[in-house]
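Asks: Dropping a prediction and its sequence here:
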Amino acid sequence: MAHKFTDENFEEEVLKSQVPVMVDFYADWCGPCKMMAPVVEELATDYEGTIKVGKLNVDEAPGISSKYRVMSIPTLLFIKDGQVVDTVIGAVPKSQLTDKIEKLK
């Protein structure tokens, strides 16, 4: 199951993570985000223990969304050692995300 990232746990769970992290910036009202939700959950299961996969609701964490200049959702950030190393914007096939994750490991 995908982690739930918040203002309170973002630094600890994402920036200080010992493993690479994929963060899905989403909103409940966003159609493309709803399309990506099952894909994000599948990736969380597929890569459990290898990378951390989680979701951040932009309406609940506007400060983090602003800090990372998230202008469109869904936006997926790939973070390693506290730094953004890749970004995907919009609804994309699972294979595209898998390719990005494989490069992270």
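Replies: In hand now; what should we look at?
Asks: hey, let's count contacts and neighbours off CA atoms from now on
Replies: Will do.
Asks: mind listing what L43 touches?
Replies: Shown in contact with L43 (C-alpha atoms under 8 Å, 6 or more residues apart in numbering): V53, T98.
Asks: Can you classify it by secondary structure?
Replies: Of the three states, L43 takes helix according to DSSP: H, G, I helix; E, B strand; the rest coil.
Asks: and the comparison structure, right after this:
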Amino acid sequence: MSHVLELNESEFESQVRQDSGLVLVDFYAPWCGPCRMLAPFLEKLAQEFAGRVRFVKINVDEAPSLAASYEITGVPTLILFKGGLIIDQVVGLPSPRALQERLRELAPPAPAGVTGA
């Protein structure tokens, strides 16, 4: 079972913009090599940050107007939302360590005795 939820344009508003917590959105394309390289790492992070950060992905080929509204010019593009507002963005393949550290800075602490699922 994937820990990264695939959304379409109609689900984006309720699942991302109206979420009060942290949501990492991966704007990707299935033909994109770096996107395919990033996917397993995002799954790992989604497990590590389960319950603290939501991970979702948007296929830009299937959601062109959403991609245009966020000015997605390259894939992968990762956008981090908090309370429905953009707080960080990375275009291209990010450093896994840097991404993990950034999430550790921003995510609420895990409940005592709980580690990634």
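Replies: Noted; the coordinates are in hand. If you're wondering where the values come from, they're calculated on a predicted model, not measured in any experiment.
Asks: what about the aligned partner of F81 of structure 2 in structure 1, how many neighbours?
Replies: Aligned by TM-score structural alignment, F81 of structure 2 pairs with I79 of structure 1. The number of residues packed near I79 of structure 1 is 22, by other C-alpha atoms under 10 Å.
Asks: Confirm I79 of structure 1 sits in a strand?
Replies: Yes - per three-state DSSP, I79 of structure 1 lies within a strand segment.
Asks: From A61 of structure 1, how far out is it?
Replies: 17 Å (C-alpha to C-alpha, to the nearest Å).
Asks: do C30 of structure 1 as well
Replies: Where A61 of structure 1 is concerned, C30 of structure 1 sits at a distance of 15 Å (C-alpha to C-alpha).
Asks: just K105 of structure 1 next, same as before
Replies: From K105 of structure 1 to A61 of structure 1 the distance is 27 Å (C-alpha to C-alpha).
Asks: Compare neighbour counts for the two and give me the winner.
Replies: When neighbours are counted by other C-alpha under 10 Å, A61 comes out ahead of the other of K105 of structure 1 and A61, with 16 against 10.
Asks: which residues does the residue nearest the centre of structure 1 contact?
Replies: The residue lying closest to the centre of structure 1 (C-alpha atoms, centre = their mean) is V23, at 1.4 Å. By C-alpha under 8 Å, 6+ apart, the residues touching V23 of structure 1 are V53, G54, K55, L56, L76, L77, F78, I79.
Asks: what's around V40 of structure 1, how many residues?
Replies: Residues near V40 of structure 1, counting by other C-alpha under 10 Å: 23.
Asks: Please enumerate the strands of structure 2.
Replies: For structure 2, the strands defined by DSSP state E cover 5-7, 22-28, 53-59, 77-82, 85-91.
Asks: what's the matching range in structure 1 for the first one?
Replies: Right, strand 5-7 of structure 2. Residues 3-5 of structure 1 are where strand 5-7 of structure 2 lands when matched by TM-score structural alignment.
Asks: Could you tell me which residues within that stretch count as buried?
Replies: H3, F5 (16 or more other C-alpha atoms under 10 Å).
Asks: once aligned to structure 2, how far is that stretch on average?
Replies: After superposition onto structure 2, the mean distance of stretch 3-5 of structure 1 to its aligned counterpart is 1.2 Å, using mean C-alpha distance after the TM-score superposition for structure 1.
Asks: residues in contact with that stretch?
Replies: Under the criterion C-alpha under 8 Å, 6+ apart, residues E13, K52, V53, G54, K55, L56, N57 lie in contact with stretch 3-5 of structure 1.
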